[in-house]
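[1] Just the structure for this:
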Amino acid sequence: MKDHSCSILQSTYALAQVNSSPAPAVASFSSPAVASFSAPAVASSAAPAPAVASSPAPAPAVASSPAPAPAVASSPAPAPAVASFSSPAVASFSAPAVASSAAPAPAVASSPEVSVAFSLLSPDTDIYISDEDEYDVDLKSLLNTMSNKVDFTAAPISNQINVTRCNILDSGIRAFRRQRFNPEAKLDVVFRDADGIGEGAADEGGPTREFLTLLMREIHSCEIFDGEDWKKTLACNSKALYNGMYKIVGRMIAVCLIHGGVEPNFFSERLFCQVCNLQPPVPDLQEIADYDFRAKMTKIQLAQNVNEAQCAIMEASDQLSMLGSLWHIQTLEDRDNLVESATKFFIENRLRDSLEQFKEGLECLGLLHLMQKHPQLFKEVFMYEEKPLLAEDISALFKAELSPVGSNRRVVESRTICFWRDWLIEVEGMRSN
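    Predicted coordinates for the structure are as follows:
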């Protein structure tokens, strides 16, 4: 019994010696059932960093091995304190303390309400945090976001649009030029005949959608656009620029899309890129809408020698001088530079003021901002894309009126529908082959 008591006293004394040895102070935020892991201290300067203030609640005992963790190349000065943050029932990992300067860092006060996020990345790692996940955004949600800005409860008198079917565009221009016209409020469309009498239909949405659809058709062929039917670019029209037509048409497009869901679908790739601040494609002679000027530039480009190119340049001297691209060439490389310069100025540079005014109109209801932020989503809205006609598209155009179930006619009708769909599939397969 005596020997056993001595053994207990010796063990107690050895444990006291181990516990009395100096160890880095760990300031921990206490919480129940938290496992705390401390990493080896990193080399620091002579001045110790102060411990981080901890909550008054006592920290639970942390099981540790009797052998202390090996220090990493440290100076004789004591290692700085390692702050260990813990939350309820969550393992807390303390990162190695970073070398500090001679001046002590101020203590950081924290409270249980503060959540601390740890990053195990290296200091050289670039971190990008997006406010909005691109993959969670679709076109429908963006259009709904813009539509929520519109008050569809009541239409003010300034938003009444009196429309004559023979002058759809002029009717819209008169309304959009009003100082009190509010695109964020409901529209009230009234169709009037030649005598100025309304057609009598209350605008519960139908007349508005019809007007916006007809208005978009008129915009497609208006004076501020030029080029192919489904690849329109801005036209150079000084009168329209002076009258602010580019801005008005831009606002009309925004209202047609957000109020009525009517898509333009006629922008060229160049115009769409210019609006969205993207890099436009390389200028091409075929994009020049002026047939006479395009023919003269093509003749210059196809010249076989310098003399032939100079003769072609003299034929187009009037247009080239207005573009600032008339100069003397000595080599075929000079010819190519002249053609490229004149084409770029004709297609892009001379339309800068018109483009800025047009973009100002598209800012209506925040459309331009979302277009520039999500250009790929709006590409299908503003640009025309040819899609092959499929059998399912044709089949969806027809709705069969069937006889009652169980009748002899219903059996024959069901077989007829199957034959009809089989035939559509065969026709689609023949075209693809």
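[2] Please make it C-alpha for all contacts and neighbour counts, starting now.
    OK.
[3] Quick check: Val262 vs Ala91, distance?
    Distance, Val262 to Ala91, by Cα to Cα, to the nearest Å: 55 Å.
[4] er, Ser115 I mean
    14 Å.
[5] circling back: so for Val262 and Ala91, which sits in the more crowded spot?
    Counted by other Cα atoms under 10 Å, Val262 and Ala91 do not tie: Val262 has more neighbours, with 21 against 14.
[6] shouldn't that one be in contact with Thr213?
    Yes. Val262 is in contact with Thr213 according to Cα atoms under 8 Å; the separation is 6.2 Å.
[7] all strands for the protein, in order.
    26-28, 36-37, 82-84, 92-93, 160-164, 188-192, 225-228, 231-234 (DSSP state E).
[8] same for the second one, what does it pack against?
    Other helices and strands packing on strand 36-37, by 3 or more Cα pairs under 8 Å, 6 or more residues apart in numbering; DSSP states H and E, are strand 92-93.
[9] need the contact list for the nearest residue to Thr331 once chain neighbours are set aside.
    In space, and not counting its chain neighbours, Thr331 is closest to Val306: 6.1 Å by Cα to Cα, 6 or more residues apart in numbering. Taking Cα atoms under 8 Å, 6 or more residues apart in numbering, we find Val306 in contact with Ile329, Gln330, Thr331, Leu332, Arg335.
[10] Type out the ChimeraX command that picks the buried ones from these.
    Burial among the contacts of Val306 is assessed by 16 or more other Cα atoms under 10 Å; the matching ChimeraX selection reads:
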select :329,332,335
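[11] In CSV: the contacts of Val306, plus distance to Glu380.
    CSV is the format used below for these (distance: Cα to Cα, whole Å):
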residue, distance to Glu380
Ile329, 43
Gln330, 46
Thr331, 44
Leu332, 41
Arg335, 38
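[12] ok, how many other residues are close to Ala316?
    Under the neighbour criterion other Cα under 10 Å, Ala316 is assigned a count of 20.
[13] Return the residues in contact with it.
    Going by Cα under 8 Å, 6+ apart, Ala316 touches Phe293, Lys296, Met297.
[14] Please name the residues that touch the last one.
    Applying Cα under 8 Å, 6+ apart, one finds that Met297 lies in contact with Leu285, Ala316, Val339.
[15] compare with the first, here's sequence two:
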Amino acid sequence: MWFISCAFVVCVLCKRRDNCPDKYGEKITLKEHQITVHYFCLLMSSGIFQRGEDHEGIHGFLVDDIRKEIRRSARLRCMGCKKTGASVGCSIKSCRQMVHLPCGIEREFIFQFTDLFPSFCRKHRPTQTCSTSPTLPLCCSICLEPIEPVLSYSVLKCPACHGSWFHRNCVQFQAHSAAMFFFKCTLCNNKDQFQQEMLRMGIHIPERDASWELEENAYGDLLQVYQHCDAVKCCCDKGRSYSAQSGGYEIVRCKFCGSHGTHRKCSSIKLYETNWSCSDCKAAAEGAGELSLWGILSQPISYFNSLEAMVWNSAYLFFHARRCLDASPTEILMDLATQITPQQTTAVLLQNEEVLEAALQALRQTDFNPCHTLSVNLVRSKWSEKVANQRRFLSRLLQSLQNSSIFEGPDGTKNLALNSQALRDDLYYETGSLLALSLVHGGPPVAFFSPALYHTLFHYPPDYKLTVEDLGDVILTNKVKMIAESRSLSELKKAVRAASEYLHVAGCLRRIDKLADKSMLLEDILNFYLIIRMQLPLQRFREGLRTLGVFERVQACPEGFYSVFCDPVERMTAEAMFSLFTPQFSAEGEKKTKEDKTLIFWKHYLNECEGIYGQCAASLEDILMFATAADVIPAIGFNPAPLLSFFTPLDSSCAFPQSHPEANHLILPVLPSYELFKKHLEYAVGQLSVMQAI
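    Sure, this is the predicted structure:
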């Protein structure tokens, strides 16, 4: 038995000529038996079953059975078109509604392409519910057109993320194109739960490869890449189209469009850098397109904020569900850390406590690669462990960066300062790069960005408004505060005269005729000092943060990383310290009993360290430093997880705790009394503090 597709013959079941595979299935003709039928009409017909093999009849539907179904349906009238031949009925036994398949689609029947292929009328069809109120406005996550956030036959949602809403026609077209192996939610990428729900709601998912996989030479264009240097001045003697396998004359393509390129040497791209972007894409990515610098200067800050808020809020609302499903900052940083190769190292030589200088010296090496492990050598250090040296170095580096000349403001809430020497030395880029390196290589949380700086970099919080307190310069802040706090026209004019030098530089010095002019004046001042004049430092700082992909990942989930960059580091508590270390007990019963007692000593000592009366010589941070060489939990977390084990000494009088910081492993002695346990633990921790001070 053989069959062919025919586009112009009427289907024997629905009596239509339509040839629309995504709606009615493949249109098949058995030429020998003069039968033409839509495949979906066969599947959904209530009186026929697949009793044959796949090669028999039409995909297992035998010819005799098809003829019987034609005769059966000829006696039934369609409730849609009122004509005979209705072969599809509602699967609820008490329901008598019969339709042709196309009429059923028009009358919003749901046809489930699974199990026994049941059909359901409008009254009995399955529905979706919304457990959370959708945030307006919404758009279809497939066609991106506006969508009314009311679940219906025409509007469906993803069961996994609840943030992806779409038109039925859009998701059916996507399913027909992507098929079973590639059909998934466009926002959260959930596949199994998403497909089950779509089948329940009547979406047909073909069991084949995606449509693009079936095209001949579908990926032929991907084998060709852009090979041309578009730099203003090309330094290559062999021409702009020459590309070496590696080195200075290797062509690097734009990471966004891939349609522009440059030789590394022609654009001063280092050998390890891969994230180059062309001028067009860079302008678009950084928002410099139509909103030019002059345009910002000529607009009040309220306009700038409203425009930014409008753009951000639309994106924020659309992708909010997706970001909520993202991993935690610790998991994201651990994912970024997979780029690091332990086999290759970058040497950092620290002398005379000049931490920042040592870091910059390593960063400026011609062969520096951020993916190489940092090998820190502390010249006068008593520690030989590489991990301990690295953690100590990164902790001190972060403190040095916070106190550097490119930041201003009180501790814990720093803003970028405008420093011409730092611009000439490209210190903003290097500082951003060092912060990114510290986070991925196991350094502590940044914890000193001001909300204004974080908002300027990552546009979060989306509704944040810049204030006078965000100005870093103390003298400028006081003068602008006088303007903001003026209560009369005379006070305002006096405050303006006092700040005239600053206003002249900002282009804001003007005649004041009424008190209402104050708000516009303040907007212009903040606009200049916090946005306009800081464009270049912010741009270079962002570029530095792109090292190892940190900026892109933070930008994708800014609310999660807000605590890493802005919130102060939480003070360690006894409970947190106790739960941080996982105890490892002996298998032998008697030993385990003694170790349980030692664990009680350990918990009691931690509580004493946290006490307000200072009952212990060591702090919780000192103990954490002794065990892990870090006084705070790194932003990336501890890897491996901290471990607590025990040993039974031969002589209790000299049984001191031991630690292996590179493995985050603390080993406690099993001692007969708490007083002896406390004495030995404080001695060991105290010795470490003395060694650090030397």
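[16] Report the TM-score for the pair.
    The TM-score (TM-score structural alignment, normalised by the length of structure 1) is 0.67; 358 aligned residues with a Cα RMSD of 4.8 Å.
[17] thinking again about what came up before, counterpart of the residue nearest to Thr331 of structure 1 over in structure 2?
    Counting by TM-score structural alignment, Val306 of structure 1 corresponds to Leu489 in structure 2.
[18] gap between that match and Val564 of structure 2?
    44 Å.
[19] list residues touching both of Val262 and Thr213 of structure 1?
    With Cα under 8 Å, 6+ apart as the test, Val262 of structure 1 and Thr213 both reach Cys256.
[20] Give me the distance between Asn167 of structure 1 and Phe181 of structure 1.
    Distance from Asn167 of structure 1 to Phe181 of structure 1, by Cα to Cα: 20 Å.
[21] which of the two has more neighbours?
    Phe181 (16 against 11).
[22] That one reaches Ala175, doesn't it?
    Yes. Look at Phe181 of structure 1 against Ala175 with Cα under 8 Å: they come within range, at 7.0 Å.
[23] What is the corresponding segment of structure 1 for stretch 21-31 of structure 2?
    The counterpart of stretch 21-31 of structure 2 in structure 1, using TM-score structural alignment, is absent.
[24] Stretch 536-548 of structure 2 too?
    With TM-score structural alignment as the criterion, stretch 536-548 of structure 2 aligns to 353-365.
[25] elements contacting the helix or strand where Gly686 of structure 2 lies?
    Using DSSP states H and E, the element containing Gly686 of structure 2 is helix 674-693. Applying 3+ Cα pairs under 8 Å, 6+ apart, we find helix 674-693 of structure 2 packed against helix 589-610, helix 620-628.
[26] Show me what Leu212 of structure 1 lines up with in structure 2.
    Checking TM-score structural alignment: Leu212 of structure 1 goes with Leu394.
[27] and if you look at Ala154 of structure 1?
    Per TM-score structural alignment, Ala154 of structure 1 is aligned with Gln344.
[28] How much space separates its match from Phe393 of structure 2?
    From Gln344 of structure 2 to Phe393 of structure 2 the distance is 19 Å (Cα to Cα).
[29] who has more neighbours, those two?
    Shown here are Gln344 of structure 2 and Phe393; by other Cα under 10 Å, Phe393 has more neighbours (25 against 13).
[30] Was I right to think the more buried one contacts Val376?
    Yes. Assessed by Cα under 8 Å, Phe393 of structure 2 is found in contact with Val376 at 7.3 Å.
[31] Mind checking which of the contacts of Ala316 of structure 1 are in helices?
    Under the assignment DSSP state H, the contacts of Ala316 of structure 1 contribute Phe293, Lys296, Met297 to helices.
[32] The second one matches what in structure 2?
    Superposed on structure 2 with TM-score structural alignment, Lys296 of structure 1 falls opposite Lys479.
[33] Neighbours of that match, how many?
    Neighbourhood size, Lys479 of structure 2 [other Cα under 10 Å]: 18.
[34] Likewise for Pro112 of structure 1?
    There are 14 residues near Pro112 of structure 1, going by other Cα under 10 Å.
[35] Over to Tyr303 of structure 2?
    There are 12 residues near Tyr303 of structure 2, going by other Cα under 10 Å.
[36] roughly how far apart are it and Leu530 of structure 2?
    Applying Cα to Cα, the value for Tyr303 of structure 2 to Leu530 of structure 2 is 15 Å.
[37] likewise Glu197 of structure 2?
    49 Å.
[38] ok, now Glu408 of structure 2?
    Applying Cα to Cα, the value for Glu408 of structure 2 to Leu530 of structure 2 is 13 Å.
[39] Compare these two and say which is more crowded by neighbours.
    Set side by side, Glu408 of structure 2 and Leu530 show more neighbours around Leu530, with 22 against 19, by other Cα under 10 Å.
[40] Just to check, the more buried one is in contact with Glu469?
    No. Between Leu530 of structure 2 and Glu469 no contact is recorded; they are 11.1 Å apart, counting by Cα under 8 Å.
[41] Can you identify the helix in structure 2 that spans the most residues?
    Criterion DSSP H: the longest helix present in structure 2 is helix 301-324.
[42] Show me what that one is packed up against.
    On a contact count with 3+ Cα pairs under 8 Å, 6+ apart, helix 301-324 of structure 2 meets helix 517-527.
[43] which residue lines up with Leu143 of structure 1 in structure 2?
    Checking TM-score structural alignment: Leu143 of structure 1 goes with Leu333.
[44] And for its match, the neighbour number?
    A count of nearby residues for Leu333 of structure 2, using other Cα under 10 Å, gives 24.
[45] ok, the contacts of Val306 of structure 1 vs Ile219 of structure 1, which is closest?
    Distance from Ile219 of structure 1 was checked for each of the contacts of Val306 of structure 1 by Cα to Cα. The minimum falls on Arg335, at 38.2 Å.
[46] Go ahead and confirm that closest one touches Ile329.
    Yes. Counting by Cα under 8 Å, Arg335 of structure 1 touches Ile329, with 6.2 Å between them.
[47] Now do the residue nearest the centre of structure 1 against Leu143 of structure 1, distance only.
    Nearest residue to the geometric centre of structure 1 (Cα atoms, centre = their mean): His374, 2.1 Å. His374 of structure 1 sits 12 Å away from Leu143 of structure 1, taking Cα to Cα as the criterion.
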